[in-house]
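# 3D model of this:
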Amino acid sequence: MANHTQNNKMNSFGLTLTALCCVVLVLGGLPFSSDAQLDASFYRNTCPDVHSIVREVIRNVSKTDPRMLASLVRLHFHDCFVQGCDASVLLNKTDTVVTEQEAFPNINSLRGLDVINRIKTAVENACPNTVSCADILALSAQISSILAQGPNWKVPLGRRDGLTANQSLANTNLPAPFNTLDELKAAFAKQGLTPTDLVALSGAHTFGRSHCSLFVDRLYNFSNTGKPDPSLNTTYLQELRKTCPKGGSGTNLANFDPTTPDRFDKNYYSNLQVKKGLLQSDQELFSTSGADTITIVNKFSADKNAFFDSFETAMIKMGNIGVLTGNKGEIRKHCNFVNKDRIRMASRDSSESAMVSSI
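A predicted model of the protein is given here:
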């Protein structure tokens, strides 16, 4: 998709911080919730096998679709960026819900909704009406990271599911792949997330894939100049042009990390150092003159443990944004519908079935 207008860019918001990623990440007006009553052992007595149940489903899926691991990390990001980590991104369109799945950053972009539903079914069979979809998203991100040889952290649990979605916030609050560093930092700062959090969470782009539509302007018409992005490595530019031809559909996939595309490691940062960041928003972290993020990129490139530690801290911090606990929200029986809508639809379907059988 060459020669994009700004409107076209808006239609390609979906970032794979990548997942997500784009990775990454804001919540409109919902600050980090430092007093959320979450606990890694929340389900110790009520659903002690929840972690192993989630892991088994994801492990089986990843055998045939290794890309799914990055997609599930990104799905957690896209949930927490809008209304907090309340599983609002999972809600389908109904008479009362305007789904976030049809927001520009998510449409034809989100992956893993079916996997979350498979996990929810398995969890419900073991522990009915106990584990929230929001917690399943948080656990899925952690387990996906581990399966990709990445960081491991204790996931604070006890979230409840929200009762609505917010498509307009998804449209305005999720960062775009062409955001500048100042725009990314401002979005993070609103949520109490630091530049170190920004660089660490962006590191989720060390695995997974992105559609060409999210970065093709950099290859042919950067900032409407008719030329490629000068911050792109010229050899890498030619490789990407083969994957994403000028005037193509934009649906081809490119690896975020051309070296180890399915492994969660620190190569994302060494790629930035040699101008091989896939998205503009990736390369901005290192190529913005005088930026304080350059030092952080260099640190993470040199020290995997420093990156992993910062990623774990940032994921826990992000996972606490705007959470619902206690008597707020609900435990959804089906992740795609609030319980009220699910009961209403089941009643309607039963009524329609009875009508058919009586004819």
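# only C-alpha atoms for contact and neighbour calcs from this point on.
Fine.
# Tell me where the stretch 1-150 of the chain has helices.
6-10, 50-64, 68-80, 113-126, 133-147 (DSSP state H, counting those that start in this stretch).
# Mind giving me the packing neighbours of the second one?
In other words, helix 50-64. Counting by 3 or more CA pairs under 8 Å, 6 or more residues apart in numbering; DSSP states H and E, the packing neighbours recorded for helix 50-64 are helix 68-80, helix 113-126, helix 133-147.
# So which bits of it are buried?
50, 53-55, 57-59, 61-62 (16 or more other CA atoms under 10 Å).
# Out of these, flag the one nearest to Leu75.
Using CA to CA, Ile58 is the member of these that lies nearest Leu75, at 13.6 Å.
# I figured the closest one hits Ser144, correct?
Yes - using CA atoms under 8 Å, Ile58 is in contact with Ser144, at 7.2 Å.
# Show me the common contact partners of these two, please.
Leu69 (CA atoms under 8 Å, 6 or more residues apart in numbering).
# Show me which positions of stretch 173-191 end up buried.
173-181, 184-185, 187-191.
# follow-up on the earlier one: quick one: the helices and strands packed on helix 50-64 as JSON lines, columns for mean neighbour count and distance to Asn224 too.
Below are the helices and strands packed on helix 50-64 laid out as JSON lines (neighbours: other CA atoms under 10 Å; distance: least, CA to CA, whole Å):
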{"stretch": "helix 68-80", "mean neighbour count": "30", "distance to Asn224": "29"}
{"stretch": "helix 113-126", "mean neighbour count": "18", "distance to Asn224": "36"}
{"stretch": "helix 133-147", "mean neighbour count": "25", "distance to Asn224": "37"}
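# quick one: which of those helices is nearest Ser168?
When the helices and strands packed on helix 50-64 are compared by CA to CA, helix 68-80 sits nearest Ser168, at 13.5 Å.
# The structure of the following sequence is requested for comparison with the preceding one:
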Amino acid sequence: MVTTNHLMIMFLSLIFLLHTASVALSDLRPAFYSKTCPEAEFIVRDVMKKVLIREPRSVASVMRFQFHDCFVNGCDASMLLDDTPTMLGEKLALSNINSLRSFEVIDEVKEALEKACPGIVSCADIIIMASRDAVALTGGPNWNVRLGRLDSLTANQEDSNNIMPSPRANASALINLFQNYNLSVKDLVALSGSHSIGKARCFSIMFRLYNQSGTGKPDPAIDPDYRKELNKLCPIDVDQNVTGNLDATPLVFDNQYFKDLVGGRGFLNSDQTLFSFHQTREFVELYSRDQYEFFDAFVEGMLKMGDLQSGRPGEVRKNCRLVNVRPAFASSDS
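Sure thing, here's the model as predicted:
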């Protein structure tokens, strides 16, 4: 016998599924929330402004979430999910553990959005908006983001391990990775400019300083004076969680990163290799001379990367760390 309770649960489940399907089939577009949550982008930026004042490094950390999210099965906030008894999340993946930080910033943004318009703005879109704002608030370009993503129902630590590049990666490997996502050499170099702000750990450069390519010697591409600075920052017995600036102006989004690469002062091997490799060098040189060219190319690359989607089912999470509780049918008549 179908009871009123059964009918209500079935109705709610149908509404949930229709909502999920309608969002999943829609195209990403600017002003996606103009009617359902018109203040969404203002709310995100307001929180990011407060975070910038509170801890500037957090802004840089949040900006890189877009990279670590979108490259692993599309831009779906899978990287924000905590582990569960039946799922290993991506936070402890090799490229993320002890590296990704400031997840609490996304929690703060989500809480503010849930107060204004509950159940409307996806965590995946929050990452996209917050990444844009991190750039704009630190002196970089501003742009209209395309929105309308769904949040994934699961995460995949193995995929994250297999996809995300190591700080040891060379330009050839990076080019191949980006090409897998229809991102060009130009996109690769411009998007690497995300390292214009923020810091990285000594762990990521110890091999460059003391055993490049197994030689027992430092990377010859490092400027000698800069190497002395790095040796002082990261001696052989250092706590490898000590951090260093990714470029000479770590609080300002500008083209100093590329100037540093030209001068042999790139912090990470995966950065300096962009100047060493012939296919990427011309773009490094161009962006070191022309900040506007860099900004334009960076925006283009961020938009292209933001369009990566897996096509898998999704939802709008209420808590970015957890999937929503699913509607369930009653197990017996009553």
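# which one of the buried residues of stretch 173-191 of structure 1 sits closest to Leu201 of structure 1?
Phe188 (10.6 Å).
# Which position in structure 2 pairs with that closest one?
For Phe188 of structure 1, the aligned position in structure 2 is Phe178, judged by TM-score structural alignment.
# can you pull the contacts of that match?
Residues near Phe178 of structure 2 by CA under 8 Å, 6+ apart: 184-185, 188.
# one more time with 10 Å, if that's ok
Phe178 of structure 2 is in contact with 71, 184-185, 187-188, 305, counting by CA atoms under 10 Å, 6 or more residues apart in numbering.
# Need these in CSV (columns: distance to Ser276 of structure 2).
Below are the contacts of Phe178 of structure 2 laid out as CSV (distance: CA to CA, whole Å):
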residue, distance to Ser276 of structure 2
Phe71, 25
Ser184, 18
Val185, 14
Asp187, 17
Leu188, 14
Met305, 25
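# And the furthest pair within the residues you listed?
Farthest pair in the contacts of Phe178 of structure 2, by CA to CA: Phe71 and Val185, 15.9 Å.
# which one of these two has more residues nearby?
Neighbour totals were compared for Phe71 of structure 2 and Val185, and Phe71 leads with 22 against 19 (other CA atoms under 10 Å).
# okay if I get the contacts of Phe178 of structure 2 as JSON lines plus secondary structure and distance to Arg149 of structure 2?
Shown next, in JSON lines, are those (DSSP: H, G, I helix; E, B strand; the rest coil; distance: CA to CA, whole Å):
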{"residue": "Phe71", "secondary structure": "coil", "distance to Arg149 of structure 2": "15"}
{"residue": "Ser184", "secondary structure": "coil", "distance to Arg149 of structure 2": "23"}
{"residue": "Val185", "secondary structure": "helix", "distance to Arg149 of structure 2": "26"}
{"residue": "Asp187", "secondary structure": "helix", "distance to Arg149 of structure 2": "22"}
{"residue": "Leu188", "secondary structure": "helix", "distance to Arg149 of structure 2": "23"}
{"residue": "Met305", "secondary structure": "helix", "distance to Arg149 of structure 2": "13"}
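# Which residue ranges of structure 1 form strands?
209-211, 253-255 (DSSP state E).
# Name the stretch among the ones you listed that sits most buried.
strand 209-211 (a mean of 26; mean count of other CA atoms under 10 Å).
# That strand vs structure 2, mean deviation?
Aligned to structure 2 and superposed, strand 209-211 of structure 1 gives a mean residue distance of 0.2 Å (mean CA distance after the TM-score superposition for structure 1).
# again, but for stretch 117-126 of structure 1
With mean CA distance after the TM-score superposition for structure 1, stretch 117-126 of structure 1 averages 0.5 Å from its match.
# so where in structure 2 does that stretch end up aligned?
Per TM-score structural alignment, the counterpart of stretch 117-126 of structure 1 in structure 2 is residues 107-116.
# What segments of the stretch 251-359 of structure 1 are helices?
267-273, 280-287, 293-302, 304-319, 339-357.
# Mean per-residue distance, the fourth one versus structure 2.
With both structures laid over each other, helix 304-319 of structure 1 and its partner residues in structure 2 are 0.4 Å apart on average (mean CA distance after the TM-score superposition for structure 1).
# Figure out how far that helix is from the centre of its chain.
Centre-to-centre, helix 304-319 of structure 1 and its host chain are 15 Å apart (CA atoms, centre = their mean, to the nearest Å).
# Grab the nearest non-local neighbour of the counterpart of Thr243 of structure 2 in structure 1.
Applying TM-score structural alignment, one finds that Thr243 of structure 2 aligns to Leu253 in structure 1. The shortest distance from Leu253 of structure 1 to any non-neighbouring residue, by CA to CA, 6 or more residues apart in numbering, is to His211 (4.6 Å).
# That neighbour matches what in structure 2?
That one, His211 of structure 1, aligns with Arg201 by TM-score structural alignment.
# you'd agree its match is up against Asn245?
Yes - using CA atoms under 10 Å, Arg201 of structure 2 makes contact with Asn245 at a distance of 9.0 Å.
# overlap in contacts of those two?
Phe267.
# Tell me the spacing between the most centrally placed residue in structure 1 and Asn45 of structure 1.
In structure 1, the centroid-proximal residue (CA atoms, centre = their mean) is Arg74; its distance is 2.0 Å. Using CA to CA, to the nearest Å, Arg74 of structure 1 is found at 29 Å from Asn45 of structure 1.
# got the end-to-end distance for stretch 304-315 of structure 2?
For stretch 304-315 of structure 2, the end-to-end distance is 22 Å (CA to CA).
# hmm, back to that, just to check, the match of Thr243 of structure 2 is in contact with Cys244?
Yes - using CA under 10 Å, Leu253 of structure 1 makes contact with Cys244 at a distance of 8.2 Å.
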